[in-house]
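*Asks:* Take this sequence and fold it.
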Amino acid sequence: MPDSFNQGNKPKMFRKKSQAHQPIHELIHGVKSGNRRDLAKAITLIESNSQEHFQRGQELLKELTPHTGNSIRIGITGVPGAGKSTFIETFGESLCEQGYKVAVLAVDPSSTVTGGSILGDKTRMENLSRNPNAFVRPSPSGGVLGGVHRKTRETMLLCEAAGYDVILVETVGVGQSEVIVRGMVDFFMLLVITGAGDELQGMKKGIMELADLIVVNKADGDNLPAAEKTRREYKGILHFLQPATKGWETQAVTCSALHGKGIGDIWEAIADFQTATKESGVFSARRKSQTKEWLHSMIADRILNSFFHDPDIKRNFPDIEAEVISGRKTASQAVERLMELYKK
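*Replies:* Predicted structure coming up:
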């Protein structure tokens, strides 16, 4: 198993002590040299809710940020049963064989994320986890969407500083997770299976509009004709949707993750996307826009956290909330009163 997994077997007190006392310059050197153990420690540091760890984590990021930005960031989501884990493992192994370093980050905003989440992600991608050119890591949120936004972004930066060329961000949750991940990656991929009509009834049109590539998986054996039919159906539907990326026409392709067929075509499409969007300036513009959105979300998260941890707010909030519920105060009046308390 990779070094990042071994970190999870150590007693909690030992892990915290090692993070708190290992000099930052050692972690910086370790991450830059591609040491997976130090990368795992650095990620754990920035994920910590401890104020001391937060400050050290930000110091670490400040030093490593100049060494980031050289990867292609790919978001991957899929309908239930689409074979997402198998696809990511096959795709990741294919890239590793070509000499790329691949990091896989799993995002689940709906989960409180326990240690078992790490085990689950790694057992689903057992071969990829053992590959020396791969790094598989969930990105915990603590059940807070803003937590995903910050921690996953910062984890991506650490992986880039460690020399990973391809960052695969897998959405484990549903709904808002796709929108969050779309807002932090360059390229977004939607995995589907045969039966496009049935799937579309349960799929929000908005999720399709986020995709730069639709991949019909399990295109093998007797299912091959149905998969090709589904690909044509999606291709027809895409003509009526707004493209996810300016200057790029969303494509629909087939593949068999189980047998490795069509994986090369998918990577070729991503390479074409990179070339086209970098030449047009869209790639750079998207990253700048995402950084701006990240700043705004960080401000909102910080203010919200500060507001609800304010002593006066904590003391008075239950009574004011009760007044709104009972109808003695309007919601607007309650907000005005709470803001008066907060400003003090």
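*Asks:* can we go C-alpha only for contacts and neighbour counts from here?
*Replies:* Noted.
*Asks:* Give me the spatial nearest neighbour of Asn124, chain neighbours excluded.
*Replies:* Careful, residue 124 is Arg; it's not Asn. Of all residues not flanking Arg124 in the chain, Ser85 sits nearest, at 6.4 Å (CA to CA, 6 or more residues apart in numbering).
*Asks:* Near that neighbour, how many other residues are there?
*Replies:* 17 (other CA atoms under 10 Å).
*Asks:* mind checking the SS state of Ile313?
*Replies:* Secondary structure, DSSP: H, G, I helix; E, B strand; the rest coil: Ile313 is helix.
*Asks:* in which helix or strand would I find the residue nearest to Arg124?
*Replies:* helix 84-97 (DSSP states H and E).
*Asks:* ok, now Trp267?
*Replies:* helix 263-280.
*Asks:* ok, which stretches of the stretch 201-344 of the chain are helices?
*Replies:* For the stretch 201-344 of the chain, the helices defined by DSSP state H, counting those that start in this stretch occupy 205-208, 224-238, 263-280, 282-309, 311-326, 331-343.
*Asks:* where along the stretch 101-250 of the chain do the strands fall?
*Replies:* Applying DSSP state E, counting those that start in this stretch to the stretch 101-250 of the chain gives strands spanning 102-107, 134-139, 166-171, 187-192, 213-216.
*Asks:* Quick one: closest of those strands to Gly116.
*Replies:* strand 134-139 (10.4 Å; CA to CA).
*Asks:* between the closest one and strand 102-107, what angle do the directions make?
*Replies:* In terms of direction (axes from the mean of the first three to the mean of the last three CA atoms, to 10 degrees), strand 134-139 departs from strand 102-107 by 10 degrees.
*Asks:* Nearest the geometric middle of this protein, what residue?
*Replies:* The centre of the chain sits closest to Val169, judged by CA atoms, centre = their mean, with a distance of 4.1 Å.
*Asks:* Against Leu128, how distant is that one?
*Replies:* In this view, Val169 and Leu128 are 15 Å apart by CA to CA, to the nearest Å.
*Asks:* Another sequence for comparison is provided below:
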Amino acid sequence: MTDREKEDLKRTEGGVPPHDGMSAGPRKRFVKKRRPVPAAELAQEIRSGSRLALAKGITLLESRSPEDRKAAQELLIGLLPDSGNSVRIGITGVPGAGKSTFIESFGLMLAEAGHKVAVLAIDPSSTVTGGSILGDKTRMEELSRHPNAFIRPSPSSGTLGGVHRKTRETMLLCEAAGYDVILIETVGVGQSETAVRGMADFFLLLVLTGAGDELQGVKKGIMELADGIIVHKADGDNIIPAKRTAREYKQFLHMLQPATPGWQTTVHPVSSLAGTGLEDVWETIQGFRENMTGTGEWDRRRRDQLKAWFRQSIEDWLIDSFYASEGRKKEVERLEGKILDGRLTVTAAVEELFRG
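*Replies:* Next up, the predicted model:
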């Protein structure tokens, strides 16, 4: 092989075309398109517990590419028989309640005990720029490094309630990868609690001390969704007030409709910093699962989760399909102009839009 041929070979391997006898001007680099991993192969890697493969699978789910969507569904169908064997725990809380601190301490306790813990943290996407914080791995540094833990921050992408569209499918992938505890953190605003309640087996609400004021600040509707309430930051000088707050919540809960038939919502004072009360919470969740499995409520709730997922997916598909047409977008803008000018009511504009 001549020196020129050797040089051409090196240049080709580096993504640069060989010499062609033309002028030696700037050369364009030819980047090889990465070959997508076949769904069957990716599914096998996920089953084996590869966190890298799991991350790739979730990225595939979140892709808007039609080709990726098809591959994602093939992946899901292949993994469905391996899913469903976890306890799905939704976690919400009042501002400042310390959801991330609790999740890290609680997750570490479970991971150290041999459980595989997946944290799906829903980050609020900006309604202006579409960006999101995605800082959960920074806020849960120790848990993110644990070999039995997997943290996936997902932007809400403007979805109703701040819940990412693919969170349910992501849960299935995590379960197929062997994660037996799924923690779903909400952004804690608006209707996110209701949305996460529809995909969780057990729903936890984090509150702070000072129940007199706190009970006024927590919506009754949110409390009626909770299977368990945690009075958080029960440490230092706050231990006695936290226990008093827990008693006040217990008294108030007797006046509410229970979130789950046959289950009285529990209240625990917890300190994530001191690690106190965490085991009580886990024992409560295990007791809940055993109780609800015995009554059939567990299976019923899982069926309800599937129905809610199906109906939400129908709504998402209809909205996406509607706005996919450029003509419809322009028609919406035209009617918006009439509404803003006072020439048309909102109801009349909607009727005109769908008549057309």
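*Asks:* follow-up on the earlier one: got the helices of the stretch 201-344 of structure 1 as CSV, with distance to Ile118 of structure 1 and mean neighbour count columns?
*Replies:* As requested, the helices of the stretch 201-344 of structure 1 are exported to CSV (distance: least, CA to CA, whole Å; neighbours: other CA atoms under 10 Å):
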stretch, distance to Ile118 of structure 1, mean neighbour count
helix 205-208, 26, 16
helix 224-238, 33, 18
helix 263-280, 26, 15
helix 282-309, 25, 14
helix 311-326, 34, 14
helix 331-343, 39, 13
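*Asks:* Please convert those helices to CSV, extending it with distance to Gly142 of structure 1.
*Replies:* Below are the helices of the stretch 201-344 of structure 1 laid out as CSV (distance: least, CA to CA, whole Å):
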stretch, distance to Gly142 of structure 1
helix 205-208, 24
helix 224-238, 36
helix 263-280, 32
helix 282-309, 14
helix 311-326, 21
helix 331-343, 25
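*Asks:* Of all the ones you listed, which one is nearest Ser18 of structure 1?
*Replies:* helix 282-309 (27.2 Å).
*Asks:* Packing partners of that closest one?
*Replies:* Packing partners of helix 282-309 of structure 1 (3 or more CA pairs under 8 Å, 6 or more residues apart in numbering; DSSP states H and E): helix 145-161, helix 263-280.
*Asks:* where exactly do the helices run in the stretch 1-150 of structure 2?
*Replies:* 3-13, 39-47, 51-62, 66-79, 99-112, 136-139, 141-145.
*Asks:* Nearest to Leu225 of structure 2 among those helices would be which one?
*Replies:* Closest to Leu225 of structure 2 of those, according to CA to CA: helix 99-112, at 17.0 Å.
*Asks:* ok, and what's touching that closest one?
*Replies:* By CA atoms under 8 Å, 6 or more residues apart in numbering, the surrounding residues in contact with helix 99-112 of structure 2 are 91-93, 116-117, 136, 139-140, 142-143, 146, 148-149, 183, 185, 206, 272-273, 275, 278.
*Asks:* against structure 1, where does that helix fall?
*Replies:* Using TM-score structural alignment, helix 99-112 of structure 2 lines up with residues 84-97 of structure 1.
*Asks:* That stretch vs structure 2, average offset?
*Replies:* Superposing on structure 2 and averaging over aligned pairs (mean CA distance after the TM-score superposition for structure 1), stretch 84-97 of structure 1 comes out at 1.0 Å.
*Asks:* what about that stretch, distance to the chain center?
*Replies:* Centroid separation for stretch 84-97 of structure 1 versus its chain: 17 Å, with CA atoms, centre = their mean, to the nearest Å.
*Asks:* which parts of it are buried?
*Replies:* 84-96 (16 or more other CA atoms under 10 Å).
*Asks:* If you tally nearby residues, what's the number for the counterpart of Thr138 of structure 2 in structure 1?
*Replies:* Using TM-score structural alignment, the equivalent of Thr138 of structure 2 in structure 1 is Thr123. Number of residues near Thr123 of structure 1 (other CA under 10 Å) recorded here: 12.
*Asks:* what about Thr123 of structure 1, distance to Ser85 of structure 1?
*Replies:* Distance from Thr123 of structure 1 to Ser85 of structure 1, by CA to CA: 10 Å.
*Asks:* Glu321 of structure 1 too?
*Replies:* Going from Glu321 of structure 1 to Ser85 of structure 1 by CA to CA gives 44 Å.
*Asks:* circling back to that earlier point, what's the helix holding Trp267 of structure 1 aligned against in structure 2?
*Replies:* Helix 263-280 of structure 1 maps onto residues 278-295 of structure 2, going by TM-score structural alignment.
*Asks:* same question, stretch 218-237 of structure 1
*Replies:* Against structure 2, stretch 218-237 of structure 1 falls on residues 233-252 (TM-score structural alignment).
*Asks:* now do stretch 152-167 of structure 1
*Replies:* Using TM-score structural alignment, stretch 152-167 of structure 1 pairs with 167-182 in structure 2.
*Asks:* try stretch 55-68 of structure 1
*Replies:* So stretch 55-68 of structure 1 is aligned with residues 70-83, judged by TM-score structural alignment.
*Asks:* Is it possible to get the strands of the stretch 101-250 of structure 1 out as CSV so that each row also shows distance to Lys229 of structure 1?
*Replies:* Shown next, in CSV, are the strands of the stretch 101-250 of structure 1 (distance: least, CA to CA, whole Å):
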stretch, distance to Lys229 of structure 1
strand 102-107, 31
strand 134-139, 34
strand 166-171, 26
strand 187-192, 13
strand 213-216, 10
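*Asks:* Indicate which one of these is closest to Leu241 of structure 1.
*Replies:* Closest among the strands of the stretch 101-250 of structure 1, once you apply CA to CA, is strand 213-216, at 12.9 Å.
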